[in-house]
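Visitor: Give me a 3D structure for the following:
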Amino acid sequence: MSPEGKALRADAARNRARLLDAATAQFAERGVETSLDDVAKAAGVGIGTLYRHFPTREDLVLAVYGAQIDALDARSRELATSEDPGEALREWMRGFVDFYAVKQGMVTLLRTMMDGSRSEHFAQTRETLRLAAERMLAPAIEAGVIREDVAAPELLRALGGICLTSDPRSTPPSSTLALVDLVYDGLRYGAPVAATRS
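Guide: Predicted coordinates for the structure are as follows:
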């Protein structure tokens, strides 16, 4: 491979990353009002560059959604080895709020795609998210810092419910995080370690 070829590939990778970052911010802030022109302009590239990486609006939405899922999954792997599994779980739950702020901005588009030919893709991402939640819950349960009767789907529904009732454009992040902390405190109620200390 020539140096020129490597430089072109590096430039393309940088452009793609810039487009994903720009789209993530735009969807979180403006939701379905976001246009592809908005994204290209925010990324500092031409619309042709955007189309080379993401031929359709749906391709861009899927890429942003997938990147958010991957980030939550990667963070769960990092935090799963923490010496404080309870605090690690709490931190992951708080990070979920950022993911949902982006998802909420794309929710109309995502719902349309979930019912179409991309449904299998969403089944895979839901499974990735469930496994990430289980990865965070298991060490905390084993350490006795949260109750034993909580399952990953229940935790995800609770976090999703909080986020759905919080508009990222009008609700202060501190209010949403306070509700996340309230759910975390509920997970600790009746935990073996907490019961021993009381």
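Visitor: Only C-alpha atoms from now on, for both contacts and neighbour counts.
Guide: OK.
Visitor: Report the contact partners of the closest residue to residue 30 other than its chain neighbours.
Guide: The spatial neighbour of residue 30 that comes closest, neighbours along the chain excluded (Cα to Cα, 6 or more residues apart in numbering), is residue 105 at 6.7 Å. Taking Cα atoms under 8 Å, 6 or more residues apart in numbering as the criterion, residue 105 is in contact with 27-32.
Visitor: from these, which ones fall inside strands?
Guide: Among the contacts of residue 105, DSSP state E puts none in strands.
Visitor: one more, for comparison:
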Amino acid sequence: MTTNDEGAGQPAQQKPVRQKRADAQRNQQALLAAAATVFVASGVEAPVREIAAAAGVGMGTIYRHFPTRADLVVAVYRHQVEACAEAGPVLLAKGGSPHAALSQWVNLFVDFLVTKHGLAAVLRSDSAGFEALHTYFLDRLVPVCAQLLNAAAEAGETSTDIDAYELMRGIGNLCIGTDNDPRYDARHMVKLLIAGLLQSRLT
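Guide: From the prediction side, this is the model:
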């Protein structure tokens, strides 16, 4: 009877551990989402206390997960890449216009590019690490952009000769310098570019 009782109790001992790990994962994801929002608003040099306040945690919690600012920036970068990559299929699955899904995805991509601003400066001492992140960025996001473009082309909304990498590169170029010139609205220019994809099919 003792052996059976011990065996029966084993899964019950493991369940709290799994739950604790799941809670910790959710808390870390919430922290990264808050940090990304702060980075968009204030840049990657934003004070840690601002990030802690946005996440509703103490500064010690952030330093426990991310001992250096570079650790936090890289984690936010990867978190945003994954969020952007996962959003593409979700937007397409809503059943609306593929061009509209592309437009919504591009808005998320622009948010990501704003978050990315300043990353090179933070990681300037680790060029190899930065290159690895750039490769990861391309591997995850170019196929998603291509999926959206192909869906729009198959629906007859856009031309079939638009390359995903070129489009993303063009959007990135439009976003350069947006923080330094209050008269320049990168989001407006990107919106015109995406609207132009639709118009190019109609002309």
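Visitor: Need the buried ones from the contacts of residue 105 of structure 1 selected in ChimeraX.
Guide: In ChimeraX syntax, the buried subset of the contacts of residue 105 of structure 1 is picked out as below (16 or more other Cα atoms under 10 Å):
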select :27,28,29,31
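Visitor: mind putting the contacts of residue 105 of structure 1 in CSV, distance to residue 134 of structure 1 included?
Guide: Below are the contacts of residue 105 of structure 1 laid out as CSV (distance: Cα to Cα, whole Å):
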residue, distance to residue 134 of structure 1
27, 28
28, 26
29, 30
30, 32
31, 30
32, 31
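Visitor: which of the contacts of residue 105 of structure 1 lies closest to residue 62 of structure 1?
Guide: The shortest approach to residue 62 of structure 1 among those belongs to residue 27, at 12.1 Å (Cα to Cα).
Visitor: mind checking how far the closest one is from residue 100 of structure 1?
Guide: 11 Å (Cα to Cα, to the nearest Å).
Visitor: Also residue 168 of structure 1?
Guide: From residue 168 of structure 1 to residue 100 of structure 1 the distance is 9 Å (Cα to Cα).
Visitor: Pretty sure residue 146 is one of the things residue 190 of structure 1 touches, is it not?
Guide: Yes - Residue 190 of structure 1 lies in contact with residue 146 (Cα atoms under 8 Å); the separation is 7.4 Å.
Visitor: Neighbour count: these two, which is higher?
Guide: Ranked by neighbour count (other Cα atoms under 10 Å), residue 190 of structure 1 and residue 146 place residue 146 first, with 27 against 17.
Visitor: How about the more buried one, nearest residue that isn't a chain neighbour?
Guide: Per Cα to Cα, 6+ apart, closest to residue 146 of structure 1 is residue 188, 4.2 Å.
Visitor: and that neighbour, what pairs with it in structure 2?
Guide: Residue 188 of structure 1 maps onto residue 198 in structure 2, with residues paired by TM-score structural alignment.
Visitor: now residue 139 of structure 1
Guide: Match for residue 139 of structure 1 (TM-score structural alignment): residue 151.
Visitor: contacting residues for that match?
Guide: With Cα under 8 Å, 6+ apart, residue 151 of structure 2 has these contacts: residue 98.
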